[in-house]
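K.L.:
Fold the stuff below for me.
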Amino acid sequence: MNENMNQHMHSLTIGFLLLLLLAAAWSDIGSRRIPNILVFPGAIAGVLLHALLPQETGGLGILGSLAGWGTGLALLLPLYLLRIMGAGDVKLMAMTGAFLGAQGTVGALLCVLLAGGVLALGAALWQGKLGVLWRNLNVMLLGALAGGAMTGLPVSGKPGESARGAAAESAGSLPYGVAIAAGTMAYLAIDGWH
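P.N.:
Below is the predicted model of the structure:
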């Protein structure tokens, strides 16, 4: 393959990833689900495309693509196990990793987490739950600083309100597929689409 053809194939690979991310975000907004019929074939396509794409033009090879898939899975799986994130979100990040490789997945995840924070803040403002979000964040930070032993300390000055009880109210759920799509797109823009 000549250089122009390789660059064109790389652009198509990134374009295909972006289409998959937009479809996942749309589905997550509409149904709060990211379908397996999207993420599993998407991950396979990412691996196959990188098997064909030469390394000189951004190709990762099969092992590099699989490493990205595993990185995406490994980084978000703990959040799923803690019931902070849905399984579809984890699978979507793994699929994204198949297109970006391990290093790109870590960079994209940083942007995804920032996008998720902005999304959470916007949703809390929109729903009038900014106070709940702030209280839950304080409880999480206090718990982390105390090594998870924050069960009986008062957090708001109200008698009988402990750290455990203070975070009982949810600030709402988010279509995190939107954050994954937005954060990945931001990462690709920052990285210059490489």
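K.L.:
alpha carbons only for contacts and neighbour counts from here, please
P.N.:
Will do.
K.L.:
In contact with L17, which residues are there?
P.N.:
42, 46, 96, 99 (Cα atoms under 8 Å, 6 or more residues apart in numbering).
K.L.:
Another sequence for comparison is provided below:
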Amino acid sequence: MGSLVIWVLFGYLACVTIPLAYSDVRERRLPNSYVLPGFVIVFWAIAVCWIHDSAPPIASLLGGLVVVLIFYCGAALGGFGMGDVKLATLIVMSLGLLSWWAAFVAITLAGAVGGVAGYTVLWRSAGRREAATGGAALRARGVPFGVPLLIGLWGAAVLWGVVFLWGAE
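P.N.:
Okay, here's the model as predicted:
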């Protein structure tokens, strides 16, 4: 039963990945109508895994708490939108059901992709001198972080599959 709920959860995430990425790039927002139903599914999956394994999925619960606190602080400082906070939390809680390693890789990969995207936008729009001086142009425009989060999600899921599933044979 535990693996079935994981398939349902990641099936849902697969279904909303393209609409979320499109909305984030085009409108710079991650609609609640895509993100919030994922929380219903992830909490259902956590409950089923908890009952099935007789132990709480600590990586999912603790990882979600840590990420929501860190990203909320980032949102309060103007670095993220609240849609990014919710999506990052959903991603970490989902991957935390697989392993703490997958959740960590997803956030690390998202940070790397987002950093490269931000620097690229800064460098292309304002020139090398502006990039070296702190980048007021980037702060004024911002870079949507939902797409890097989604890249981190699927990159970590694929790496987890390669390392833990195919590596077990």
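K.L.:
among the contacts of L17 of structure 1, who's most crowded?
P.N.:
Within the contacts of L17 of structure 1, T96 tops the neighbour count with 32 neighbours, counted by other Cα atoms under 10 Å.
K.L.:
So that residue is in contact with A45, correct?
P.N.:
No - using Cα atoms under 8 Å, T96 of structure 1 is not in contact with A45, being 10.7 Å away.
K.L.:
sorry, back to before: for the contacts of L17 of structure 1, which pairs are in contact in structure 2 too?
P.N.:
Mapping the contacts of L17 of structure 1 onto structure 2 (both residues aligned by TM-score structural alignment, their matches' Cα atoms under 8 Å) leaves G42 still in contact.
K.L.:
okay, the contacts of L17 of structure 1 in a markdown table with secondary structure and distance to G86 of structure 1 next?
P.N.:
Listed next are the contacts of L17 of structure 1 as a markdown table, based on DSSP: H, G, I helix; E, B strand; the rest coil; distance: Cα to Cα, whole Å:
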| residue | secondary structure | distance to G86 of structure 1 |
| --- | --- | --- |
| G42 | helix | 18 |
| G46 | helix | 22 |
| T96 | helix | 16 |
| F99 | helix | 21 |
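K.L.:
Please identify which of the contacts of L17 of structure 1 is nearest to D191 of structure 1.
P.N.:
F99 (13.9 Å; Cα to Cα).
K.L.:
Find the nearest non-adjacent residue to the closest one, please.
P.N.:
Once flanking residues are discounted, F99 of structure 1 sits nearest to G46: 4.9 Å by Cα to Cα, 6 or more residues apart in numbering.
K.L.:
Surely the one you found is in contact with S65?
P.N.:
Yes - using Cα under 8 Å, G46 of structure 1 is in contact with S65, at 7.1 Å.
K.L.:
residue farthest from the centroid of structure 2?
P.N.:
Distance from the centre of structure 2 peaks at R129, with 31.8 Å (Cα atoms, centre = their mean).
K.L.:
Flag every buried residue along the strand or helix carrying that one.
P.N.:
Per DSSP states H and E, R129 of structure 2 falls inside helix 100-132. Buried residues in helix 100-132 of structure 2, counted by 16 or more other Cα atoms under 10 Å: 100, 102-107, 109-111, 113-114, 117-119, 121-123, 130-131.
K.L.:
now the helices: where do they sit in structure 1?
P.N.:
For structure 1, applying DSSP state H gives helices covering 3-31, 36-52, 61-81, 87-127, 130-145, 163-166, 176-191.
K.L.:
Packing partners of the fourth one?
P.N.:
For helix 87-127 of structure 1, the elements it packs on are helix 3-31, helix 36-52, helix 61-81, helix 130-145, helix 176-191, judged by 3 or more Cα pairs under 8 Å, 6 or more residues apart in numbering; DSSP states H and E.
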